[in-house]
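Enquirer: A predicted structure for the sequence below; I have some questions about it.
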Amino acid sequence: MSWQIRGEYMETCNCAYLCPCIFTNLTARPTEGECKAAVAMRIDAGEKDGTDLSGTAFMMMIMSPGPMADGDMTVGLIIDDAASAAQVQAVTEIASGQAGGPMAALAPLVGTFAGIERRPVRLEGEGMSRRATAGELVEQSCTGVAGGARPEEPLHIGNTAHFANDRLALARNGQSRFDAFGIRWDDASGDRNGHFAPFAWAG
């Protein structure tokens, strides 16, 4: 059966701003040798197989030992602990690429699926700021990089191969603290990479 979801996305990663994955279509080596990222997704509306997914949030924890295009990535999934069993199943199928859609293209690059954790997952913000948490496992925030013509709006990069949206706001991290599935990072320098955007997926 077909499915569709839409909502808001944000992430930070340990690459120095601007992450080279974005402008090399995943072929560049991360600036720190390996990439660690927390990708937060909040579904504002949508359903799969008759299961309403509105209000469900989740995070994908990603670790790549080198260029993402080379594969062997580790991915773990954190799903909001308020989600029902049917919602957990639907989100897992979507996020893993089993249900098709944008994540299906990334699935062949995943070497290890690290499992699923349940925590309160939140994604909030407006304007230039975004913040996402997953219980004690993840706390991250970012601020958009001001544009020149309209400094109240972030710079954007378009026509990307990113799975969330092909047009992303450019941002720098505020707090980035990860400790999930063996993926650990803690940085508040403001020099690391971030993005945010609306998303609309279907399969």
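Expert: In hand now; what should we look at?
Enquirer: only C-alpha atoms from now on, for both contacts and neighbour counts.
Expert: Noted.
Enquirer: distance between the helix or strand harbouring Arg118 and the chain's centre?
Expert: The secondary structure element spanning Arg118 is strand 110-119 (assigned by DSSP states H and E). Per CA atoms, centre = their mean, to the nearest Å, the displacement of strand 110-119 from the mean C-alpha position of its chain is 14 Å.
Enquirer: and that strand, what does it pack against?
Expert: Where contact means 3 or more CA pairs under 8 Å, 6 or more residues apart in numbering; DSSP states H and E, strand 110-119 is packed against strand 73-80.
Enquirer: take the one below as the second:
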Amino acid sequence: MNIKILCHLQRNPDPLTYNLISLRQDDPDTLSAPQSWKIEGDYFEACNCDVVCPCVFMGDPDRGECDVTVAWHIQKGNFGNTRLDGLNVVAVFHAPGNMFTGPKWKAALYLDERANKDQADALVKIYSGQAGGFFGVAAGFIGDMAGVRSVPIKFEADGRKRSLQIPSAMDVAIEGIASGEGQNKETTIENVPMTVAPGFPAVVAKSVKHSYSDHGMKWDNSGKNGFYSKFAYSP
């Protein structure tokens, strides 16, 4: 599935709490001035579709709707002079139908609690789409932004294994599927219509566990589809 978010977020008095105030792509107030930024690192996702998820081919979800968790570990990144190295970001999505044709999705965003004020602001601007680039080109996919929170995020990558934990909300682990050429080679797909990491082959994986409960969304989709790869985004 393709993670593309554009929303307008306004800071609350709480420095790490945000409120959605607009989702309109054509509202000039939702777009900030161009910024110099770039982030790169490792990403993985898990959903409730069977392996391989048909959504990446713009097909209907296997069960009529797709519940997706996506996690990014930023190995190297900056937003202007603000460094973003080592930070994690997580997004969840509930798509009540075909992810491409609609209906629109419900989404929630989680920021690494280790981020300081400038870093948190930068992550919101990037992942909300305000800073342009990959996240700023498809606002129409999101119809309901449930919230943005600063939380502890544990992201791990070890060989063909990826895992993620957010206390009291999320527990995800996936493992890449070995290719027919041996256990040291991964099964991959590339050049698909919908992808989280354009330009990188996605390793096909299967979830060992995938549970989530927050923002009125709840699921346990263990044993289902997953993907992982490197990523790189810029305006």
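Expert: Thanks, I have the structure now. Since this is a predicted model, take the numbers as computed values, not measurements.
Enquirer: residue range for the strand holding Arg118 of structure 1 in structure 2?
Expert: Here strand 110-119 of structure 1 aligns to structure 2 at residues 142-151, judged by TM-score structural alignment.
Enquirer: which residues are in contact with Lys224 of structure 2?
Expert: For Lys224 of structure 2, the contact set (CA atoms under 8 Å, 6 or more residues apart in numbering) comprises 46-51, 206-207.
Enquirer: ok, so of those, who is nearest Phe79 of structure 2?
Expert: Looking at these and their distance to Phe79 of structure 2, the nearest is Ala46, at 27.6 Å (CA to CA).
Enquirer: the closest one matches what in structure 1?
Expert: Residue correspondence to structure 1 (TM-score structural alignment): Ala46 of structure 2 is matched to Thr12.
Enquirer: does anything pack onto the helix or strand containing that match? Which helices or strands?
Expert: Here Thr12 of structure 1 is covered by strand 3-16, with elements defined by DSSP H and E. In terms of contacts (3+ CA pairs under 8 Å, 6+ apart), strand 3-16 of structure 1 is packed against strand 35-48, strand 121-126, strand 138-144, strand 168-180, strand 192-202.
Enquirer: tell me the centre residue of structure 1?
Expert: Among the residues of structure 1, the one closest to the centroid is Val39, at 1.9 Å (CA atoms, centre = their mean).
Enquirer: and the nearest residue to Gly97 of structure 1 once chain neighbours are set aside, which of the three is it?
Expert: The shortest distance from Gly97 of structure 1 to any residue other than its chain neighbours is 3.8 Å, reached at Ala104 (CA to CA, 6 or more residues apart in numbering). Of the three states, Ala104 of structure 1 takes helix under DSSP: H, G, I helix; E, B strand; the rest coil.
Enquirer: what sits against Ala104 of structure 1?
Expert: Residues in contact with Ala104 of structure 1, defined by CA under 8 Å, 6+ apart, are 96-98.
Enquirer: coming back round to it: which is the next helix or strand following the strand holding Thr12 of structure 1?
Expert: helix 20-24.
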